[in-house]
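**Q** Give me the fold of what follows.
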Amino acid sequence: MSQLEPITPFTGEEGFVALAPFLRASIAGEDMNALADVALQAVHRAPEQAERWINLSTAMMAAGREELGLSIQAEGLAAQTLFRRPAALQPARVTVLIFAAPGPLSVNTPLDCLLEFTDVELLFCYLRPDAPMPASVPDHDVVFVAIGESAETRDTLARLSIELAGWPRPVINPPQNIPNIARDTASALLQDLPGLVMPPCWQLARTDVQLYASGVHSVCPDLHYPLIVRPLDSHGGHGLARIADDAGLAAYLAQAPQAEFYIAPFMDYRSADGQFRKYRVLLLRGEPFACHMAISSDWMIHYVNAGMYEEAAKRAEEAQWMRNFAAFAQRHAGVWHELFQRSGLDYLAIDCAEMPSGELLIFEIDHAMVIHAMDSDTLFPHKQDCIALARDAVRHYLLQLSGKGD
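**A** I've put the predicted structure just below:
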């Protein structure tokens, strides 16, 4: 096996690169518009290469220019839907065929970010909703279904379920099981699991939410304030709000034009010191791996704005949690395997917390969450080893499935 070359800046001449180099640049604070311009110049030099259009699309979306990025993506996928991301370490030990969907950066599992510097080759096959399934695909060892759950992808997942029935290679995350991660479906699946708090979640039409806000609480009699509400298919906290009363819900609706919403009771999960702590855990066939921990005085925690980069004390606590993750995992040992069994997904990420009672509170289960070790080694030296455990476990599982185990 050859040695990995040092990380080099994106030049646009690399061929298809997927998300990883753009996410790495964003985390490092690079000028993403300048990077998108590098990708644009690469398209100008060779507009016939669809890989360059897809790289440009990803760069634009990473720079926050999603609408433009999606239009560029459509141009690239009109010409070609299969893209190869070679293994960083050669020779490649295993080739994974990834079924993906067109859409924003959050629509597919960014598996390349976890397996960036490995001997795993990735073949991305994009399934356009307006096109038939591909007549043939290149040879591969394992299939990984990366397509996320949303209203836009449900038909594609249903078509893919038929296509993959009797597939001659192992399939990770069967498409027929991916609807299980929808917020309301996951809530129903996990309601009676000992040691787990999974708030009930309802999908309501706008008219029903308006009725609830007007005082007609009989439209959802088991729901009480305070509650949280978000538009259907939203992620990353977009449109998420905590609501205290009818007037607050009416005010929320006045600025949220969507037709459908998820609505659930608010769970106060703050610790004794008044801080909220949220954990991201990867489950690989029910085995848990630590990904990150965020600490904030705000109940709506996002790692990038929780002060983790600015406050050494928070990073030290995250490092301690990662070092002692075995104890955390053992406290919730009865939950992990049940999550795997009930979701039916081999590869699954979880955003969760611990309630003051000690039970595990789950916010979301989703195979499309990003897992990476791209943060600064200086600020986050503790992350490399933990993410390496997850990366090596995924790689080993791929090799095992392919019959090429170490």
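**Q** From here on, just use CA atoms for contacts and neighbour counts.
**A** Noted.
**Q** hmm, who's touching stretch 87-102?
**A** Applying Cα atoms under 8 Å, 6 or more residues apart in numbering, the external contacts of stretch 87-102 come out as 1-4, 73-74, 86, 107-108, 116-128, 140-147, 153, 398-399, 402, 404.
**Q** quick one: residue 362 from residue 51, how far?
**A** As for residue 362, its distance to residue 51 is 38 Å (criterion: Cα to Cα, to the nearest Å).
**Q** Neighbour count: these two, which is higher?
**A** Each of residue 362 and residue 51 has its neighbours counted (other Cα atoms under 10 Å); residue 51 has more, 28 against 21.
**Q** Just the element for the more buried one, please.
**A** In this assignment (DSSP states H and E), residue 51 forms part of helix 50-62.
**Q** For that helix, buried residues please.
**A** 50-62 (16 or more other Cα atoms under 10 Å).
**Q** Same question for stretch 369-381.
**A** Buried, per 16+ other Cα under 10 Å, within stretch 369-381: 369, 370, 371, 372, 373, 374, 380.
**Q** Need the residues that contact the top helix by length along the chain.
**A** With secondary structure taken from DSSP state H, the chain has its longest helix at helix 381-402. Contacts to helix 381-402, defined as Cα under 8 Å, 6+ apart, come from residues 93-94, 114-115, 120, 141-142, 170, 282, 284, 289-292, 319, 322, 371-373, 375, 377, 405-406.
**Q** Just the ones in helices from those residues, please.
**A** If you go by DSSP H, the contacts of helix 381-402 have 114, 319, 322 in helices.
**Q** Count the residues that sit near the first one.
**A** The local packing count at residue 114 equals 21, with neighbours defined by other Cα under 10 Å.
**Q** Let me see the contact set for it.
**A** 371, 372, 373, 387, 391.
**Q** cool, the second one as well?
**A** Going by Cα under 8 Å, 6+ apart, residue 319 touches 382, 383.
**Q** try 7 Å
**A** For residue 319, the contacting residues are residue 382, by Cα atoms under 7 Å, 6 or more residues apart in numbering.
**Q** One more, please, to line up against the first structure:
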Amino acid sequence: MSIDALVLQAARHSQAGQLDLVEPLLLQILAIEPQHQIACLELARVMILSGRYDEAVAVLEPLADEGLADAEVYRRLALAHSFADRKGAAIMYYRHALELEPGNGQVLHSIANLEQASGFTDQAAATYRDAVEVKPLWTMPAAVSPPEFRVLWMFAPGAGNTPPDYFVSRARFESSILTVLDGVEYDIDLLRCHADVVVNLVSDVDQSRAILNTVEALAERIGRPVFNHPRGIVGTDRASISMRLAGTPGCVVPHTCTFSNVDLLHMLNKNETAELQFPLLVRRAGTHGGEDFEKVDDRNQLNEFVNCIGESDYYVTPFVDYRSEDGYFRKYRFIFVGDEILPYHLAIDDKWKIHHVTTSMAGIQWMQDEERAFLDDPWRVFAAPQQAALRAIRNTIGLDYFGIDCALTPAGEVVVFEVNATMLVHGENDRFPYKTEAVSRIRQQFHSLLDRTAHEALSTL
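**A** Here you go, the predicted structure:
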């Protein structure tokens, strides 16, 4: 078969989403002509979609090294490095692409995202402005052609956004990411053309208070169904959640207070800490995971923590010892998608501050077995009373999509640690392959909910 015939056949399979049939054809082409650019680009795309980022780089780098790269080669190299979390290399290749295509808005968006993720806040803000002026939307095509429907994702730089990558990748719908900035006049008709349904990603209240009203006003003007409407996000900071869920039957919800560093230091200096119940947890507002978050046992430790972090708002919460009878701590994560409550992971550790990625679970079989059993049948652990508590939480929060981190007391009460829409869901489960099916169910349910909403909206147009 000729190269042209192989290219044509590969293109047909690609359009049908049959990537497993595409790769062998591309390899045949490259066996005949190793630097065939179309085949190299398409093979790299297939490898990126299947998570083989280093292989994609290995396919494309020879083109760049030998001066055969055009802007598309640099863009795809940048994408592979970005997915592999090599931000510096990704920025470098995107800038090479920008040299060949000055003013490419999509490349500017990508650079700005990487600068933001790398902590270059001021540089990212300027790049975002440049990007929005040139191209307000960053569009990712569907895995099939034509797309089944179109989703507009509303994103605000530095505002604590719901991570969308796992839901966007290889989807059967087209995704357009809109960067929302204050003071920008957007083309509403253009946005409507890319939106059968709108998903608001702006989800961390502490980081997004200044932009949420702008996001809400823009969503209302677009006039399409909105997932996680900004109005529903407003009441999801840690202090508000503790008040909203207080008294939920079957739950232990530690009361969370917000203090400025000035107020906390004043209380400590005046020894006016009677309202603080030690030991307690203190966290810098706007952070997640273990960042700037500690358990303190007395006022001296609290004073040391606040002085170390400096000017900020802080969340202060009574510490709940949620240790199981065997001495281990267990933190469960569920994801709420519409009416569904789906397990995401169980993290087990001998320390109270648990993050699944930093536990020793990858080397301990019984922990993996317990997590696998939980993911296969969460309702053996969370029986009818605990299910009722989770449903009550879902009904109170009322978002289309959000997560909860929680534990169980020996008496069977649900200890609520965190409830919000910022929680990461990803498909990179190489260390825990048994998680893949449960995580895929979350993606499938999210896609199904988008599909129903989009087609209901389309039927009324």
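**Q** follow-up on the earlier one: which of the contacts of residue 114 of the first structure are retained in the second structure?
**A** On the basis of both residues aligned by TM-score structural alignment, their matches' Cα atoms under 8 Å, what survives of these in the second structure is residue 391.
**Q** out of the contacts of residue 114 of the first structure, which one sits closest to residue 330 of the first structure?
**A** residue 387 (18.8 Å; Cα to Cα).
**Q** what residue is smack in the middle of the second structure?
**A** Geometric centre of the second structure, nearest residue: residue 163, 1.7 Å, by Cα atoms, centre = their mean.
**Q** Three-state assignment for it, please.
**A** Under DSSP: H, G, I helix; E, B strand; the rest coil, residue 163 of the second structure falls in the coil class.
**Q** quick one: what's aligned to it in the first structure?
**A** Mapped onto the first structure by TM-score structural alignment, residue 163 of the second structure lines up with residue 110.
**Q** quick one, strands of the stretch 101-250 of the second structure?
**A** 137-140, 150-155, 174-179, 197-200, 226-227 (DSSP state E, counting those that start in this stretch).
**Q** ditto for the stretch 201-350 of the first structure
**A** Using DSSP E, counting those that start in this stretch, strands in the stretch 201-350 of the first structure cover 202-205, 227-231, 241-243, 260-265, 276-284, 287-296, 347-354.
**Q** Quick check: the gap between residue 222 of the second structure and residue 189 of the second structure.
**A** Remark: distance between residue 222 of the second structure and residue 189 of the second structure (Cα to Cα) = 8 Å.
**Q** Check residue 318 of the second structure too.
**A** Residue 318 of the second structure sits 49 Å away from residue 189 of the second structure when distances are taken as Cα to Cα.
**Q** Just want to know which of those two has more residues nearby.
**A** Ranked by neighbour count (other Cα under 10 Å), residue 318 of the second structure and residue 189 place residue 318 first, with 19 against 11.
**Q** That one contacts residue 275, doesn't it?
**A** No: contact criterion Cα atoms under 7 Å: residue 318 of the second structure and residue 275 do not qualify, at 10.6 Å.
**Q** What's residue 3 of the first structure aligned with over in the second structure?
**A** In the second structure, residue 3 of the first structure lands on residue 17 (TM-score structural alignment).
**Q** Next one: that match relative to residue 144 of the second structure, how far apart?
**A** 6 Å.
**Q** Would you check how far apart the aligned residue in the first structure for residue 334 of the second structure and residue 371 of the first structure are?
**A** Aligned counterpart of residue 334 of the second structure in the first structure: residue 281 (TM-score structural alignment). Taking Cα to Cα as the measure, residue 281 of the first structure falls 9 Å from residue 371 of the first structure.
**Q** Next, the contact list for residue 301 of the first structure, please.
**A** Applying Cα under 7 Å, 6+ apart, we find residue 301 of the first structure in contact with 278, 294.
**Q** what does it align to in the second structure?
**A** Using TM-score structural alignment, residue 301 of the first structure sits opposite residue 354 in the second structure.
**Q** cool, residue 391 of the first structure as well?
**A** Using TM-score structural alignment, the partner of residue 391 of the first structure in the second structure is residue 443.
**Q** Quick one: neighbours of its match, just the number.
**A** Using other Cα under 10 Å as the criterion, residue 443 of the second structure is surrounded by 19 other residues.
**Q** Could you report the separation of it from residue 459 of the second structure?
**A** 24 Å.
**Q** what sits against the nearest residue to residue 203 of the first structure once chain neighbours are set aside?
**A** Spatial nearest neighbour of residue 203 of the first structure, excluding adjacent residues (Cα to Cα, 6 or more residues apart in numbering): residue 262 at 4.6 Å. Counting by Cα under 7 Å, 6+ apart, residue 262 of the first structure touches 201, 202, 203, 204, 229, 230, 231, 232.
**Q** likewise residue 267 of the first structure?
**A** Applying Cα under 7 Å, 6+ apart, no residues contact residue 267 of the first structure.
**Q** Residue in the second structure paired with it?
**A** By TM-score structural alignment, residue 267 of the first structure lines up with residue 320.
**Q** ditto for residue 361 of the first structure
**A** Residue 361 of the first structure maps onto residue 415 in the second structure, by TM-score structural alignment.
**Q** now do residue 171 of the first structure
**A** Under the alignment (TM-score structural alignment), residue 171 of the first structure maps onto residue 226.
**Q** What is the neighbour count of the residue nearest to its match when sequence neighbours are not counted?
**A** Once flanking residues are discounted, residue 226 of the second structure sits nearest to residue 198: 4.7 Å by Cα to Cα, 6+ apart. Residue 198 of the second structure has 29 neighbouring residues, counting by other Cα under 10 Å.
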